[in-house]
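Asker: this one's structure only:
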C-alpha cells in the first residue's frame, strides 16, 4: 500500500513538471503509429485484392498444371508480404506493452484516484493496441487464406497427375475394321517397295554387289595375313604373365 501511494505521488510530480513535453511526445508517437496503421491497412487491402484475382485464376486454370505452378509462386510471395505486414508493428507493440506495464493497472475500488493524465494515456495506449491487433489479425487471416489456396493447388496438381496416369483411351476406333484395312494397305505397300528394290538389285546391280563383296573379302584377307606377318614378332605372348589384360590378348 505504501509503495502504491509512493508510485502515484512520483507519477503526479512527473506529470506536473513535464506535462507539456510529455503531451507533445505522446502526440508525435501517436501520429506516427496512426500513419503506420493506415499504411499497413492499405497493404493488407491490396494483398487481399491480388489474392481474389489469383483465386479466380485458380478456378479458371484448374486443368493447366503450368498455370497452377505460376499462381502458387505468386501466392507464396503474397503470404510472405502479409506476414511482413503483421511484423511491422512488432516494435510499436513492444513499446506499448512496456509503457502499460510502467503505468500499472488502474487503482482498485477504494484506492486513491490516479491522475487524469495517467488514465488518459492508458486508455489511448489500449485503443492504439486494439487498432494494431485488428490490422495484425487481418494480415494473419489473409495469410491463412493464402496458405489454404496453396494447399488447394497442391491437391489439384496431384489430381491432375493421377488422372493423367489413369487416363483411359477409347480403343473402339483403333480396333475397327477400317484400322485393320489401313494397316494391311501399309504392309502391302512396304512389301512391294522392298521386293521391287530387291528385284532391281538382283537384275541390274548383282555384278557390282558381288564385285564389291569379293573386293572387301580380299582386302580383309590381305590385312589379316599381312598384319600377322608384320606385327607377329612384335606382339608375342609372355609366359610369365598369368593373367594378361584384355587389350594384350587382342594384340597377340
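Answerer: Here it is on my side, so go on. This structure is a prediction, so every number in the text was calculated from the model and none was measured.
Asker: only C-alpha atoms for contact and neighbour calcs from this point on.
Answerer: Noted.
Asker: how about the secondary structure of residue 234?
Answerer: The local conformation at residue 234, judged by DSSP: H, G, I helix; E, B strand; the rest coil, is coil.
Asker: likewise the one 4 residues further on?
Answerer: The three-state label for residue 238, taken from three-state DSSP, comes out as coil.
Asker: in the stretch 101-250 of the chain, which spans are helices?
Answerer: In chain order, the stretch 101-250 of the chain shows helices spanning 116-165, 177-204, 206-231, 246-251, with DSSP state H, counting those that start in this stretch as the criterion.
Asker: putting a second one here so we can go through both:
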C-alpha cells in the first residue's frame, strides 16, 4: 500500500514538472513552424501577384512571339519557385505525421480519457498540419494555373505563326496601272540606253571591239590549250587503271574544272582591259 502511494506521488510530480517543459518545447516548435508558414505564404503571394501581371500582358493584342517567349520563361520560373515553396514543408510534415503516429489515435467513446498534455499536443499538431496543407495547396494551385498559362501561350504562338504565314497583303498598289506604266518607262529607258550604246559602238568602234574580243579569245585559248598540253596527265584519267583511287578521281575532277574556269576568267578580264584600252 505504501509503495503504491509512493508511485502515485512520483507520477503526479513528473506530470506537474514536465508540463512547463513540454509547453516551452511546443511553443518553440510552433513558433518556428509559424515563421516558416508566414515566409512561404509571403512567397506564394508575391508569385501570385507576378503571375497576375504576366497574365495581363498576355491580353495585349500587340504581343509578338518574342514577348510570348519571355512571358513563358518567367512563368516557368514561377512554377519552379511555387514547387520549391511547397517542398519546404516536407520535413516538417514528416515530423508531424511521425509524432501523431507516436501519440496514437484519441480514445474511443466510453474509454478513459487521455491526459490533457497528449490531447493538447495532438490538437496543436493537427492545427499546424492544416495550416501547412493550406499553404501547400495554394502553391499547387498556383503551379496548375501557371501550367495553364504556359499551354495558352503555346496555342497563341501557334495561332500567331499561322496568321503570319497566311497573312493577306494588299496588292492593289503593286498591280495598279501606274505601276505598269512606271515599269514600261524604266524598260524603255534601259532599251534606249543599250541600243544607243550598241549603235555607237558598231558604227565608230567596231574594229576596236572586234580586235579586243579576238585578243581576249586568243589569250583564253592559249591558256586552255597550253594548260591541257602541260598538265594533261593531271586531269585526264588513265585508261589503263580500271579502278582509280578516290584521291585520283578527286584530283582529275578538280583540275579538269579549274583550267576551263581560269580560261574563262582570263577571257573576261582581258576583254574588259582591251575594251577600256581601245
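Answerer: The structure has been received and is ready for your questions. This one's a predicted model, so the numbers in the text were calculated from it and none came from an experiment.
Asker: hang on, the earlier thing: tell me which of the helices of the stretch 101-250 of structure 1 sits most buried.
Answerer: Most buried of those, by mean neighbour count (mean count of other Cα atoms under 10 Å): helix 116-165, with a mean of 16.
Asker: return the distance of that one from the chain's centre.
Answerer: 21 Å (Cα atoms, centre = their mean, to the nearest Å).
Asker: between the helices of the stretch 101-250 of structure 1, which one is nearest to residue 171 of structure 1?
Answerer: Taking Cα to Cα, helix 177-204 is the member of the helices of the stretch 101-250 of structure 1 nearest to residue 171 of structure 1, at 10.9 Å.
Asker: residue 249 of structure 1 versus residue 223 of structure 1, what's the distance?
Answerer: In this structure, residue 223 of structure 1 lies at 19 Å from residue 249 of structure 1, with Cα to Cα, to the nearest Å as the measure.
Asker: mind putting the helices of the stretch 101-250 of structure 1 into TSV with distance to residue 83 of structure 1?
Answerer: Below are the helices of the stretch 101-250 of structure 1 laid out as TSV (distance: least, Cα to Cα, whole Å):
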stretch	distance to residue 83 of structure 1
helix 116-165	7
helix 177-204	61
helix 206-231	79
helix 246-251	67
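Asker: out of the ones you listed, the one nearest residue 18 of structure 1 is which?
Answerer: With Cα to Cα, the closest approach to residue 18 of structure 1 among the helices of the stretch 101-250 of structure 1 belongs to helix 116-165: 11.4 Å.
Asker: average gap between the closest one and structure 2?
Answerer: Once the two are superposed, helix 116-165 of structure 1 sits an average of 0.8 Å from its aligned residues in structure 2 (mean Cα distance after the TM-score superposition for structure 1).
Asker: quick one on the thing from earlier: nearest to residue 78 of structure 1, out of the helices of the stretch 101-250 of structure 1?
Answerer: Ranking these by their distance to residue 78 of structure 1 (criterion: Cα to Cα) puts helix 116-165 first, at 7.6 Å.
Asker: what's the closest one packed up against?
Answerer: Where contact means 3 or more Cα pairs under 8 Å, 6 or more residues apart in numbering; DSSP states H and E, helix 116-165 of structure 1 is packed against helix 2-60, helix 65-87, helix 90-103.
Asker: so where is that helix in structure 2?
Answerer: Using TM-score structural alignment, helix 116-165 of structure 1 lines up with residues 116-165 of structure 2.
Asker: any idea how far residue 157 of structure 2 is from the residue nearest the centre of structure 2?
Answerer: Ranked by distance to the mean C-alpha position of structure 2 (Cα atoms, centre = their mean), the top residue is residue 69 at 7.3 Å. Distance check for residue 69 of structure 2 against residue 157 of structure 2: by Cα to Cα, it reads 9 Å.
Asker: now do residue 33 of structure 2
Answerer: In this structure, residue 33 of structure 2 and residue 157 of structure 2 are separated by 43 Å, where distance is defined by Cα to Cα.
Asker: same deal with residue 43 of structure 2?
Answerer: Shown here: residue 43 of structure 2 relative to residue 157 of structure 2, a distance of 30 Å by Cα to Cα.
Asker: one more: residue 68 of structure 2?
Answerer: The separation that residue 68 of structure 2 has from residue 157 of structure 2, given Cα to Cα, amounts to 7 Å.
Asker: what's the burial count for the nearest residue to residue 179 of structure 1 once chain neighbours are set aside?
Answerer: With sequence-adjacent residues excluded and distances taken as Cα to Cα, 6 or more residues apart in numbering, residue 179 of structure 1 is closest to residue 173, at 7.3 Å. For residue 173 of structure 1, the count of nearby residues is 9 (other Cα atoms under 10 Å).
Asker: residue 173 of structure 1 and residue 180 touch, don't they?
Answerer: No. Using Cα atoms under 8 Å, residue 173 of structure 1 is not in contact with residue 180, being 10.3 Å away.
Asker: contact partners for residue 18 of structure 2?
Answerer: Applying Cα atoms under 8 Å, 6 or more residues apart in numbering, we find residue 18 of structure 2 in contact with no residue.
Asker: run the last query once more with 10 Å
Answerer: When contacts are counted by Cα atoms under 10 Å, 6 or more residues apart in numbering, residue 18 of structure 2 is found next to 12, 117.
Asker: and the gap between it and residue 124 of structure 2?
Answerer: Here the distance between residue 18 of structure 2 and residue 124 of structure 2 works out to 17 Å (Cα to Cα).
Asker: what's the answer for residue 117 of structure 2, then?
Answerer: Per Cα to Cα, residue 117 of structure 2 is found 11 Å from residue 124 of structure 2.
Asker: what does residue 256 of structure 2 give?
Answerer: The span separating residue 256 of structure 2 from residue 124 of structure 2 equals 93 Å under the rule Cα to Cα.
Asker: what's the answer for residue 131 of structure 2, then?
Answerer: Residue 131 of structure 2 is 11 Å from residue 124 of structure 2, by Cα to Cα.
Asker: what do you get for residue 186 of structure 2?
Answerer: Between residue 186 of structure 2 and residue 124 of structure 2 the distance, using Cα to Cα, works out to 91 Å.
Asker: likewise residue 47 of structure 2?
Answerer: Relative to residue 124 of structure 2, residue 47 of structure 2 is positioned 29 Å away (Cα to Cα).
Asker: which ones are touching residue 209 of structure 2?
Answerer: Counting by Cα under 10 Å, 6+ apart, residue 209 of structure 2 touches 201, 202, 215, 271, 274, 275, 278.
Asker: now those residues as CSV including distance to residue 3 of structure 2?
Answerer: Converted to CSV, the contacts of residue 209 of structure 2 look like this (distance: Cα to Cα, whole Å):
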residue, distance to residue 3 of structure 2
201, 140
202, 142
215, 137
271, 131
274, 135
275, 134
278, 139
